[in-house]
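[1] my questions concern the predicted model and sequence given below.
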Amino acid sequence: MTSDNTQIIERNLVGQRQDDNDDDEIDLLKLWQTVWRRKWSIITLVLVVTMVTILGVLAITPIYRAAATLLIEEKAAKVVSIEQVYGLEGAGTEYLQTQFELLKSRALAERVVRQLNLTTHPEFDPRQQPEPLIDVSGVLAKLDFRKAMPFTMPGDLQSGLDTTEADIFDAVTIEFMERISIAPQGKSQLVKVQVDMADPYTAALAANALTNGFIETQLEATMEMSMTATNWMNSRLGELRTKLKSAEDRLQAFREKENLVDVDGVTTISAAELSLTGDRMIDARSQRAEAESQYRQVQSMRNGGWERLATIPAVLGHPLIQQFKAEQAKAQAKVEELSKRYGPGHPAMAAARSDLSAASGSLRGQVEQIVAGIERNYQLALANENSLQASFNSNKSKIQDISRKEFQLRELQREVDGNRALYDTFMTRLKETAATSDMDSANARVVDKAVVPNEPIKPKKSLIVAIAALLALFVGVGLTLLLDALSNTFKSTEAVEGRLNIPVFGILPMIKQGERSDMARLFTTDKDKSFSESIRTIRTGVVLSAIDHPHKVMVITSSIPGEGKSTVSVNLAFALGQMERVLLIDADLRRPTLAKSFDFPVGTPGLANLIAGNAKLEECIKTVDGIDMICAGTVPPNPLELLSSQRFAKAIEVLKGRYDRIIIDSPPTQAVSDAIVLSTLADSLIYVIKSDSTHIPLVEKGVGQLLQNNAPVKGIVLNQVDIKKAQKYGYSYGGYYDYYGYSSNKTA
C-alpha cells in the first residue's frame, strides 16, 4: 500500500468517526442553513396561507354576545318543606351548579323560543336558510330514501323532507340551547347569562328573556310544589294517625300477655348469675384439664409396671416418693458395698438385701397410692365440670328466652316511636303552611340587564390569521427539514469532502441531454462556455495533484451507470490533449460508448481485440481532434479475465512509453469489479458522482471498496450540477467553478 493511499484511508477513518459523533448532536447552524436556502419557498407558503385565511375569515358571519347578570341567593323556604322537596336547601358549589343547569334547561329554552317567536327568525328558521350547493333533499327524494329510514332525521336534513311545526320548533330549541352559555363570576353568587347570535338586538332580547323566565319559573315551581305538598300531607296525616294507634295497641297487648313489668331487672340478675357460673366453669375446666393430663400419663405407663409409674412427674415430685426413693437408694448402696466384702450367703448380705426389698416394697405401695389418688382427682374434676356446664346451659336458656321477649317488646316500642315521630313531623309541617307570606319571593334577581352588543366576539380575525401564518411557517420549516433529511445525496463540494475526505477536482454543470457525439465533443466545440471552463478547472486539479510525479495512467469510474463518467473521460482527454500526448481507452467492455460517440465503423478493432491478440496496436488506435483513442472493440464474453491478464498489463506498459497520459474509462464500481482490477495498473483514479442523484451510502461503499484494494483514489468530480438550483438554495462552489465563464455563456 502506498503512502498516499494510507493517508487517504486514515483521513476517511477520522472523518467517519467525526460523522458518527456529529450524528449524535444536532447541528443548529446546518439546520438554519437548510431553512435559509429555501426561505423564499417558505415565505411564499406563508403568504399564500395567510391570504387564503384572510379571505376565509372575511366570509365568516360575525357573532355577537349579549349578557345579563343574575344574583342567585341561597334561602331557606318556609313553604311546606320546599327545601327538601324542591332542592332549595343546600350550600356552596352544588347549589350554584344546580341553578346553572336550570338556566341551561330545555324547558327554559322552549319558553324563550315561544316568547320571542324564534321559529320565524331568519337565523333559526330552516325554511329561511340559503339553498345548499347540493340539493340533498332532491337526491333523497329521487332515491325514495325516506322509506328506507327507520328513524326520524334531525335538523336540516329533516327540513328538506316532510317538515312539521313540531320538528321546526324542536330544531330551533336545540339550536338556541347551543348558543346559551353560563359564566360564573369568580367565587361570588353572580352569574352571567350569555347568548351568542348574529343578530345583536335579538341576542339582547333572548338574554333578558332567559333571566326573567328563570325567575318566573322559580316562583311558579315554588307555588306549585307548596300546594302539592300541603294536599299530600293532609291525606297522609290521617293514615299516620291510624298506624300510630294500631302500633300502641299491639305493644300494650304484648306486655299483658307476657306479664312483663321490669324486663331490664330480670335480665340483669340472670346475666350476673350466668357470668359467675361461667367463671367457675372456666376454673373447673382448667382443673379437669390438669387432672386429665396426669391421668393420661398414668394410663399410658400402667403396662410398664410400678417402676415406670414412679417416673411420672406428678408421682416423682411427691415428697413421700422422694423420701422412699432415697431410702431405696441407701439400701441399694449398702448392698453394693457389702457385696464387695462378703459373699452372697453372709448374714450381713442377707440383712442388707432384706432392707433393700422392704424399701422397694414401701416405694411401690406409695406409688400405687399416689396413682390411685390421681385417678380419683380426675373423676372428681370431670364430674364438677359437667355439673357447672349443666347449670350454665340452664341459665343461658333462661336469658335467651328473656332476650327474645325483650327484642319483641323493643321492636313494638320502636314502631310506636317511629310512627309518633313521623306523625308529629307531618303535623308540624302542616302547621307551617300558614306561613305563606314569602310565597312571591324568588332566590334570584337581575343585577344588570343585557344591552345590545356593539362588537362581535368572533371570529378573532387577527388571531386566526396570525395562527394560520405561524402554522404555515412551522409546516414550511418542517417540510424543508424533512425533505433535506430524505434527500440523501451530494449537493455541494463541501458535503463530498466532508463525508469522503477526498479532494474535489471540480464540478461540471448540468447539460441538456443531447446526442452522444455532442456530449463527447462539448469541450472541443466550446458550445457551453461554463462546461469548458469546468473541464479546464478539473484538468488543473489533475495536473497539480501530482506535479512532481505525473500520473501517467488515470482510471475514471463512478458508482452506477448514467453518472457521466464517459463524458468526463472524453472531455478531460481533449483538455489534457492540448498540453500532452494523450491516449483514451474505453475499458467498459460490457457497455462501450466511445465507438458510438465518434461514429467508428462497425467492427473497428479495439481493446478486446488487442488483448486477445486478434489485432495489432496500430490497428486499434484512432486519432480524433489531436488525441488517440482505443475503443472497446468486439464485446468479449469474459471482460474481467481479459482485463486481469498479463497481456493487458504489458500493453499498458508499452503505451506508457509512447504517451504522456493514458485515460481509462472504467465500468462503474457497483456494477462489476473491473474498476478494482484496472486501479491496480493506474497511478491515479478519479471518481465521478452525479450531483443530487447518487445516494451517499452507494458512493461511500464504492470508494471504500477501492481504498480497501489499495486503489489510488486522488480526487472527485461532481457532475451534472444544476447551478441555478444550487444558487437558489444557497450552495456555493467557490474556486471549483468559473463564474465568469458561466456569465459569458448566459449572455452569449
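    Yep, it's here. Numbering: from 1, shown residues only.

[2] hey, let's count contacts and neighbours off CA atoms from now on
    Will do.

[3] got the contact list for residue 347?
    For residue 347, the set of contacting residues under the criterion of Cα atoms under 8 Å, 6 or more residues apart in numbering is empty.

[4] tell me the secondary structure at residue 194.
    Each residue gets one of three states, and residue 194 gets strand by DSSP: H, G, I helix; E, B strand; the rest coil.

[5] I'd say it and residue 177 touch.
    No: when contacts are counted by Cα atoms under 8 Å, residue 194 is not listed as touching residue 177 (11.0 Å).

[6] of those two, who's got more company?
    Neighbours per residue (other Cα atoms under 10 Å) separate residue 194 from residue 177, with residue 194 holding more: 23 against 17.

[7] which residue comes closest to that one once chain neighbours are left out?
    Counting by Cα to Cα, 6 or more residues apart in numbering, the nearest residue to residue 194 once its immediate chain neighbours are dropped is residue 67, at 4.3 Å.

[8] is it true that that neighbour lies in a helix?
    No: residue state for residue 67 (three-state DSSP) corresponds to strand; a helix is not indicated.

[9] how near is it to residue 196?
    When distances are taken as Cα to Cα, to the nearest Å, residue 67 and residue 196 turn out to be 9 Å apart.

[10] next, count neighbours for the residue nearest to residue 194.
    Under the neighbour criterion other Cα under 10 Å, residue 67 is assigned a count of 28.

[11] so it touches residue 204, yeah?
    Yes: A contact is recorded between residue 67 and residue 204 when judged using Cα under 8 Å, the distance being 7.1 Å.

[12] so what sits against both of these two?
    Going by Cα under 8 Å, 6+ apart, residues that sit against residue 67 and also against residue 204 are 195, 450, 451.

[13] and which of these is nearest residue 676?
    Within these, proximity to residue 676 (Cα to Cα) peaks at residue 195, which comes in at 82.3 Å.

[14] any idea how far that closest one is from residue 657?
    Distance of residue 195 to residue 657, computed by Cα to Cα: 100 Å.

[15] let's bring in a second model and compare:
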Amino acid sequence: MNYGSQREFERGIQEPAPHEIDLLELFATIWRGKGRVLAAAIVAMIAGAYYAYGVATPTYTARASVALENRQEQMIELESVMSGLSGDQATINTESEILRSRRLAQKLVVQQGLTDDPEFNPFIRPSRTYSISGLKERLLGQVPQTPTEKRVLDVTTNNLMSAISVSNVRSSYVFNIQLVTTDPEKSARLANGLADLYIEDQIVLKNEATERAISWLSQRVATLQSELEIAEQKAQDFAAQTTLVNSETLEALGLQVKNVRARIADVRATRDEGAIRIAEMEAARESGETEVMRLAASDSRFDQLADQRTSKAALLIRFDEVLSAIKADHQRAALQLSSLQSGLARLESNFDEQSTDLVKLEQLQREAGAARSLYEFFLTRMKETAVQTGMQQADSRLLSEAIEPNGPSAPRTSLVLVLSGMLGLMGGVGSVLVREMKQDSFRTAEDLAQTTGASVLGQIPSIPEKARKNVLEFFIRNPTSPAAEAIRNLRTSLMLSDLDNPPKVIMTTSSIPGEGKTTNSLALALNFAGLGKKVLLLEGDIRRRVFAEYFDITNKSGFLGVLSGESEFEDVVTHHEGLGIDVLIGVKSDTNAADLFSSERFAEFLSECRDRYDIVVIDTAPVLVVPDSRIIAHHVDAIVFTVKWDATTKVQVTSALRQFEMVGKPVTGLALSQIDPKGMQRYGYGGRYGAYAAYGSDYDQ
C-alpha cells in the first residue's frame, strides 16, 4: 500500500512547523481573501462618506499672527521698570502658554459674551435628551439642576480653550493663534479678540507693575527720609555736646602732647645728671683730697682757689657753694618734671576724649551721609518711574489679523475617505489573517497531506441532498456529476495504491461522526459495481446503524445472525437492484461490539466474504469514539479515512491517525469530504485545488 512510513508520519504530525513568516504565503492568504478586504474597504469608505457628509459638523479655522518685540525703544532716557522681553526660548515658551492661559480665555468669554453661545455653553443647547448626562439623569430619576454662573463660565471657558491652539513659527518670534468654530465670522472675530487681549494685557500688566513700583517707592522714600532726618539730628546733637571744634584742633592738641613729652624727657635727663654729680661731689668731699674735689666740682673759682693754695677751709666753703648750687638745680628739675608730668596727663586725657568723640561724630556723619545717598537714589527712581506712567509699550504687536476662512477646515472629506479606505483595507486584511490564524481545519488536500504525512486519495464535493435516501438517487441520477467523478478518482487512487495486490476488503472510517464516511462508502460501492464487480456493502458501525435510513430493509437480522449461526448468509443479505450491490446491515446486539469484531468468527466471516465477492466495503464507526475501527483494520486490505472539509480539526485528524499507527495499521489514504465549491471560492481557493472546482455549483447537468 502506498502510504508514508511511520517515521514520516510522526514527523509530519508531531514536529511543529518552524516559526517563520512565509511572505509569499502571507500575500497569497491576503489575495485569497481579497473579496473580504475590498468589501471591508468599501464599507469603511461608505461609513467615512456618511460621517463626512452627513454627521460631522463643518468647522472653520481662523488664524491671527502676533510678533514678540524683544527690543524696545524707550521714549525717555531712563531705565525702565518693566524692561522688554529677552526673546530666549524660555520666554517664547512662556508667552505661548500665556496665549493659551485660562485668564485670557475667560476674559475673551466675558468680552465676546460666549456664555450666550450654544457652541461653547452646553447648558443652553436645545436638548440634552440624548446626551450622556441627560440619559444618566433620566435613568436615575434626577431633576436637572440650573448651573451657577461660575459653573457656566468655567464650562464655557473650557470649551473655548479646547478651540484655541497657539504655535510658534520656527526660528522666529511670531506666534500663530488659531481658533476653530462652526462659524467663519466667529472664528476670525475670536482670533482677533484673543490677539488684542494679549497685547492689551501686556500694557495693563506693565502699568499695574509701574503703579505698584511707584507706591512701593513712595513708601520707601518716606521711610528713608525719616531715617535721614534722625541720623542728621543725631550727628548735630552729638557735635553740640562735645568740646571738639574740628579735627585740626585735635591734631594741634596731639602735637602739644608730643612737645610736652619731649620736654619731660629733657628735664628728666637734667635731673638725673644732677643726682649723679651730687653723689660724685659728696664722695669727693668725704675724701678730702683737693684734686678729687677739683674734678668733682668742675668749677673755675674752685680751680683758682686751689691754684692759689688757699686754705682748705676756703676750698671746702667754695666746694659746698658749688654743691649747694647743684642741689638747688636738681631740686628745680625735679619740681619741673613733676609739673610737666601732671600737665601731660591732663593733655593725654583730653586728647583721648576728643579722639573718641571725633570717631563717633564721624560715624554719625557717615550714617547720615549713607542715609542721604539711599534717600536720594530712591527719590530719583520714584521720579523716573512716575515719569513713565502712561508711556509703557507692549512686548508684542499684531502682525496679521485673522480673516474669515473661505471654506471649512474640517472635516476634510477627501482625507476622511482615504483614511477610511485605508482603515477598511487594514481591517479587512486583519480579519483575513485572524480568520486564517484561527482556522484549525482542512480546506485543501495539500494542507491535509502536509499536516498528516498521508496520501490524499480523493477530494469529494458536498452533495446537494439533505435526506439520506436521496443520496442514492442522486448518484444514480447524476453519474457524471462532480461528486460521482470525485468518487471515481477515489476508487482509482485506491486501486492504484497497490498494483500488485489490489485491495478487496476496504474499510471507511473517520475521526468523529458526521464527516461523510457512510456516504463515501455507498458511493464507492456503487462505483465498483459500475465496473462489473460483485460488491458487498457491510455496515460495520453497529452502534448507530444508519443504513436503515438509506435502504428499505426490514425483518433482517443482519450479519450478526450469520456470526451467531442463527441465520444463513443468503437469508440476511439484501441485493439493491438500483445500485447493483449487496447490502448487509448491522443490528443491535447485547454483545460488546469491540469483542464481537475481535472474535475468530468475524475473521472467518470476512474470509468467506472475500470468496463470495470481488469487493467488500465496510463502513465502520469513528475512530475517536469507539475502538471498533482499529480492531476491524486488522482484517482489511485498505483503509480510507474521511475528513470533513473545513470542519474536522487538525488535532482530531492527527489523533485518529495516530490510533491506527499505534496498532500497526496505518491508513491507506485520506478523502477530503463534503467540500463546498462556493466556500472554496469565498476563501480564495476556487479554481486552484481539485477537479470539482471546474464544475461550479450546478450538480444536475
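    Cool, got the structure. Since the structure is predicted, the reported quantities are computational estimates derived from the model, not experimental observations.

[16] which residues of the stretch 401-550 of the second structure fall in strands?
    Remark: strands of the stretch 401-550 of the second structure, listed N- to C-terminal, are 456-461, 505-510, 535-539; assignment by DSSP state E, counting those that start in this stretch.

[17] go on, the stretch 601-701 of the second structure?
    Listed in chain order, the strands of the stretch 601-701 of the second structure (DSSP E, counting those that start in this stretch) span 615-619, 638-644, 669-675.

[18] in the stretch 451-600 of the first structure, which spans are helices?
    Taking DSSP state H, counting those that start in this stretch as the criterion, the stretch 451-600 of the first structure contains helices spanning 461-486, 493-500, 516-520, 522-525, 529-545, 565-577, 594-597.

[19] of those, which stretch is the most buried?
    A comparison of the helices of the stretch 451-600 of the first structure by mean neighbour count, using mean count of other Cα atoms under 10 Å, puts helix 565-577 on top with a mean of 24.

[20] read off where that helix ends up in the second structure.
    Aligning helix 565-577 of the first structure against the second structure (TM-score structural alignment) gives residues 517-529.

[21] check the mean deviation of the matching stretch from the first structure.
    Taken against the first structure, stretch 517-529 of the second structure registers an average deviation of 1.5 Å after superposition, with mean Cα distance after the TM-score superposition for the first structure.

[22] need the contact partners of that stretch.
    Contact partners of stretch 517-529 of the second structure, identified using Cα under 8 Å, 6+ apart, comprise 471-472, 475, 484, 487-488, 490-491, 508-510, 534-537, 579-581, 615, 617-619, 641-642.

[23] any idea which element the residue minimising distance to the centre of the second structure lies in?
    The centroid of the second structure falls nearest to residue 162 when counting by Cα atoms, centre = their mean (22.0 Å). Counting by DSSP states H and E, the element that carries residue 162 of the second structure is helix 149-163.

[24] find me the equivalent region of stretch 347-361 of the first structure in the second structure.
    Equivalent residues of stretch 347-361 of the first structure are lacking entirely in the second structure, counting by TM-score structural alignment.

[25] what's the following helix or strand after the lengthiest helix in the first structure?
    Using DSSP state H to assign secondary structure, the helix with the most residues in the first structure is helix 347-432. With elements assigned by DSSP H and E, the helix or strand that comes after helix 347-432 of the first structure is strand 444-448.

[26] residues in the second structure aligned with that following strand?
    The alignment of strand 444-448 of the first structure onto the second structure (TM-score structural alignment) spans residues 396-400.

[27] give me the mean deviation of that stretch from the first structure.
    Between stretch 396-400 of the second structure and the aligned residues of the first structure, the post-superposition mean distance stands at 2.0 Å (mean Cα distance after the TM-score superposition for the first structure).

[28] quick one: distance of that stretch to the chain centre.
    Computed by Cα atoms, centre = their mean, to the nearest Å, the separation of stretch 396-400 of the second structure from the middle of its chain amounts to 37 Å.

[29] which residues touch that stretch?
    Defining contact as Cα under 8 Å, 6+ apart, one finds that stretch 396-400 of the second structure is touched by 64, 65, 66, 67, 68, 69, 195, 196, 199, 202.

[30] in helices, which of those residues appear?
    Among those, the members falling in helices are 195, 196, 199, 202 (criterion: DSSP H).

[31] who wins on neighbours among those residues?
    Using other Cα under 10 Å as the neighbour criterion, residue 195 leads these with 27 neighbours.

[32] ok, the nearest residue to residue 53 of the second structure once chain neighbours are set aside - contacts?
    Leaving aside its sequence neighbours, residue 53 of the second structure sits nearest to residue 413 (Cα to Cα, 6+ apart; 7.6 Å). By Cα under 8 Å, 6+ apart, residue 413 of the second structure lies in contact with 49, 52, 53.

[33] just give me the closest of those to residue 247 of the second structure.
    Using Cα to Cα, the shortest approach to residue 247 of the second structure within those belongs to residue 52, at 97.7 Å.

[34] aligned to that closest one, what sits in the first structure?
    Under the pairing rule here (TM-score structural alignment), the equivalent of residue 52 of the second structure within the first structure is residue 57.

[35] same question, residue 164 of the second structure
    So residue 164 of the second structure corresponds to residue 180, using TM-score structural alignment.

[36] and what of residue 433 of the second structure?
    Matched to the first structure by TM-score structural alignment, residue 433 of the second structure sits across from residue 481.

[37] residue contacts, that match?
    Residue 481 of the first structure makes contact with 31, 34, 35, according to Cα under 8 Å, 6+ apart.

[38] let me have these in JSON lines, extended by secondary structure, distance to residue 292 of the first structure and neighbour count.
    Formatted as JSON lines, the entries for the contacts of residue 481 of the first structure read as follows, by DSSP: H, G, I helix; E, B strand; the rest coil; distance: Cα to Cα, whole Å; neighbours: other Cα atoms under 10 Å:
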{"residue": "31", "secondary structure": "helix", "distance to residue 292 of the first structure": "97", "neighbour count": "14"}
{"residue": "34", "secondary structure": "helix", "distance to residue 292 of the first structure": "101", "neighbour count": "20"}
{"residue": "35", "secondary structure": "helix", "distance to residue 292 of the first structure": "101", "neighbour count": "21"}
